[in-house]
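J.: Following is a predicted model, sequence given first.
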Amino acid sequence: MPENPSAPAPSDALAERIRATGARATPARIRVLELLTAAPTPLSHQDIEGALGSASLDRVTLYRVLDWLVESGLAVKRADERRVWRFALAAGGTHHGHVHFRCETCGRVFCLDAPAPRPPKLPGGFTLARAELDLSGRCAECNAGNV
């Protein structure tokens, strides 16, 4: 089936998301947002640098782009148990409303195909901003030699 020629290219749609925040859609912002959109798991700064490869931004620019994406609400930033910051697409993307599993051996983070549990009832006057559930243990690859 032929593609719809009037449909925006993925990078055009991401540029529009960036412009909707009132900011310029720079090539660096688009490239990093593209990467976060396609990532199956949250990525560290180092993961992003490696994934960008020869098209990599300098370290400072990448930090600034990631900070801007978080400040603008397009990405989320969470520290794992090793205190490594990991970035993912914000609500409405692939990293919203599910559970993460963090391997204590290799440090990788896996998105589980399970909805996050309901938060507990809060006392009067409390307002929940967000709820996260991170499980930790050993992934299948790290357990392969320990049967």
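T.: Yep, it's here.
J.: Could you use CA atoms for every contact and neighbour count after this?
T.: OK.
J.: So His100: helix, strand or coil?
T.: Per DSSP: H, G, I helix; E, B strand; the rest coil, the local secondary structure of His100 is strand.
J.: and the gap between Thr61 and Leu35?
T.: Computed with Cα to Cα, to the nearest Å, the distance linking Thr61 and Leu35 is 15 Å.
J.: out of these two, which sits in the busier spot?
T.: Legend: neighbour count by other Cα atoms under 10 Å for Thr61 and Leu35, higher for Leu35 (17 against 13).
J.: next up, a second structure to put side by side with the first:
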Amino acid sequence: MGRINRSAEDALAMIRKMGLRATAARVTVLDVLLSADHALSHSEIERAVETTHDVVERVTLYRVLDWLVTQKLAHKVVGADRVWRFNATPTADHAHFNCTRCGQIYCLENLTPAVALTLPEGFSLQHADVAVQGLCPHCSR
């Protein structure tokens, strides 16, 4: 893979720590997700890869994103525009903030107060999605 930057080293280490095969495409895409400050659509990831890394074919990109989600190295969330966006975050359970003006989606790691769910008897929670909508810092200026 040659000389790689710090976030690419982090991506490589994350994949290897899980005992998984670290292909160039997997490291590249995870590097892009780790470097982003918000969740990215497929086309945004594709553009980022093209400008900062070697080219990753479109089908390969779809497969890598699915693989990263399956391995829990990334997650996906659908925006109000029904476009899937991907992000790599250190915690699995968190909320998402969707900017109603620009459409960007941000992961919110620590919400205070935390959202609590009480399920009826017999139900078992496996995953909860909490979406908050409003204006991001850029759009609220």
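T.: Ah, there it is. Because the structure is predicted, anything quoted here is derived from the model rather than measured.
J.: where along the second structure do the strands fall?
T.: Listed in chain order, the strands found in the second structure under DSSP state E are 40-41, 75-78, 84-87, 95-99, 105-108, 130-134.
J.: can you list those in a markdown table and add distance to Phe123 of the second structure and mean neighbour count?
T.: Below are the strands of the second structure laid out as a markdown table (distance: least, Cα to Cα, whole Å; neighbours: other Cα atoms under 10 Å):
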| stretch | distance to Phe123 of the second structure | mean neighbour count |
| --- | --- | --- |
| strand 40-41 | 33 | 22 |
| strand 75-78 | 24 | 18 |
| strand 84-87 | 28 | 22 |
| strand 95-99 | 21 | 21 |
| strand 105-108 | 26 | 21 |
| strand 130-134 | 18 | 14 |
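J.: okay, those in a markdown table with distance to Lys17 of the second structure next?
T.: Listed next are those as a markdown table, based on distance: least, Cα to Cα, whole Å:
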| stretch | distance to Lys17 of the second structure |
| --- | --- |
| strand 40-41 | 24 |
| strand 75-78 | 18 |
| strand 84-87 | 19 |
| strand 95-99 | 26 |
| strand 105-108 | 24 |
| strand 130-134 | 29 |
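J.: Quick one, which of these gets closest to Ala24 of the second structure.
T.: Go through the strands of the second structure one by one with Cα to Cα and the one that ends up closest to Ala24 of the second structure is strand 84-87, at 18.4 Å.
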